[in-house]
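Trainee: structure here, sequence nowhere to be found:
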């Protein structure tokens, strides 16, 4: 399994965005990464300057979420829904899309995924796929 460093993740998104902007061919996950970046105009300035992006820090203490964490969670959700892993996530996403646009639905999943990852890290355990799906269903019923 590929386990990129923080800098590699940042360079990957910047490179995918640059290739998209320059109309160069995108391969593999670059296609999804460029699409996700295109849906986040607030990050374009950052993505246009990889030298700054690699060295910048965002901390919860300052009320900031890393744009690269946000983009990475979107990419994870794209992958999860495309292969229906955990099983049932594709249907949960489709259900959300009947009530909101796809990007807003991704943000619901993103919040649930972030919470599930945080909980697993806090507890020193594996991510609980059933709890993740339950959180999505709970949020779906609220919206």
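Mentor: Cool, the structure landed. Because the structure is a prediction, the values reported are computed rather than measured. Numbering: from 1, shown residues only.

Trainee: going by C-alpha atoms from here, please, whenever you check contacts or count neighbours.
Mentor: Noted.

Trainee: check which residues of the helix or strand where residue 10 lies are buried.
Mentor: Following DSSP states H and E, one finds residue 10 within helix 6-21. Using 16 or more other CA atoms under 10 Å as the test for burial, helix 6-21 gives 9, 10, 11, 12, 13, 14, 15, 16, 17, 18, 19, 20.

Trainee: next, the one to line up against it:
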């Protein structure tokens, strides 16, 4: 999934959860996503809600968009698997040395959110150097 639509992202996570619950075979990407779905039981209701495909998860509602959150987890997992940007895996390992893997992923997620927001605000590509620098700063605290 290189540039999926909002509906494709939602359908992917909903279908992955459905297949898991039905004990069906998952693709490798679905298996990776399932790890994060299991880590977030607070989203299981959304994954089983038929209205989730069209539901608005705005900041004003005071609720995290489960599909955005899970997508960021999946993106970070993929980055870690290939160590890109270079050094992310080592920084992640330093983060996990002082907390658990889930918390470490959330630390990286904060950095990813910041550089994505900056890129959108400035209308520029994501700055990988800033991204890895932010992660390293958190890892070195």
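Mentor: Sure thing, it's come through. Predicted model, so just to flag it, every value in this text is computed and none were measured.

Trainee: which residues touch the longest helix along the first structure?
Mentor: As assigned by DSSP state H, the longest helix anywhere in the first structure is helix 102-123. Here helix 102-123 of the first structure makes contact (CA atoms under 8 Å, 6 or more residues apart in numbering) with 73-74, 77, 93, 96-97, 126-128, 131-132, 135-136, 139-140.

Trainee: that one vs the second structure, average offset?
Mentor: On superposition with the second structure, the mean distance recorded for helix 102-123 of the first structure (mean CA distance after the TM-score superposition for the first structure) is 0.5 Å.

Trainee: and that helix, which stretch of the second structure?
Mentor: Using TM-score structural alignment, the residues of the second structure aligned to helix 102-123 of the first structure are 101-122.

Trainee: tell me which residues in the matching stretch are buried?
Mentor: If you call a residue buried by 16+ other CA under 10 Å, then stretch 101-122 of the second structure has these buried ones: 104, 105, 107, 108, 109, 111, 112, 115, 116.

Trainee: next one: stretch 47-62 of the first structure
Mentor: Buried-residue list, stretch 47-62 of the first structure, by 16+ other CA under 10 Å: 47, 50, 53, 54.

Trainee: distance of residue 73 of the second structure relative to residue 121 of the second structure?
Mentor: Between residue 73 of the second structure and residue 121 of the second structure the distance is 22 Å, computed by CA to CA, to the nearest Å.

Trainee: ok, now residue 14 of the second structure?
Mentor: Distance of residue 14 of the second structure to residue 121 of the second structure, given as CA to CA: 30 Å.

Trainee: again, but for residue 40 of the second structure
Mentor: As judged by CA to CA, residue 40 of the second structure and residue 121 of the second structure stand 29 Å apart.

Trainee: before we move on, what about residue 134 of the second structure?
Mentor: Here residue 134 of the second structure is placed at a distance of 18 Å from residue 121 of the second structure (CA to CA).

Trainee: got it, and residue 4 of the second structure?
Mentor: Separation of residue 4 of the second structure from residue 121 of the second structure (CA to CA) stands at 21 Å.

Trainee: check residue 28 of the second structure too.
Mentor: From residue 28 of the second structure across to residue 121 of the second structure, the span is 34 Å (CA to CA).

Trainee: same question, residue 12 of the second structure
Mentor: Applying CA to CA to residue 12 of the second structure and residue 121 of the second structure gives a distance of 28 Å.

Trainee: same thing with residue 130 of the second structure?
Mentor: Counting by CA to CA, the gap from residue 130 of the second structure to residue 121 of the second structure is 15 Å.

Trainee: and residue 100 of the second structure, how many neighbours?
Mentor: 11 (other CA atoms under 10 Å).
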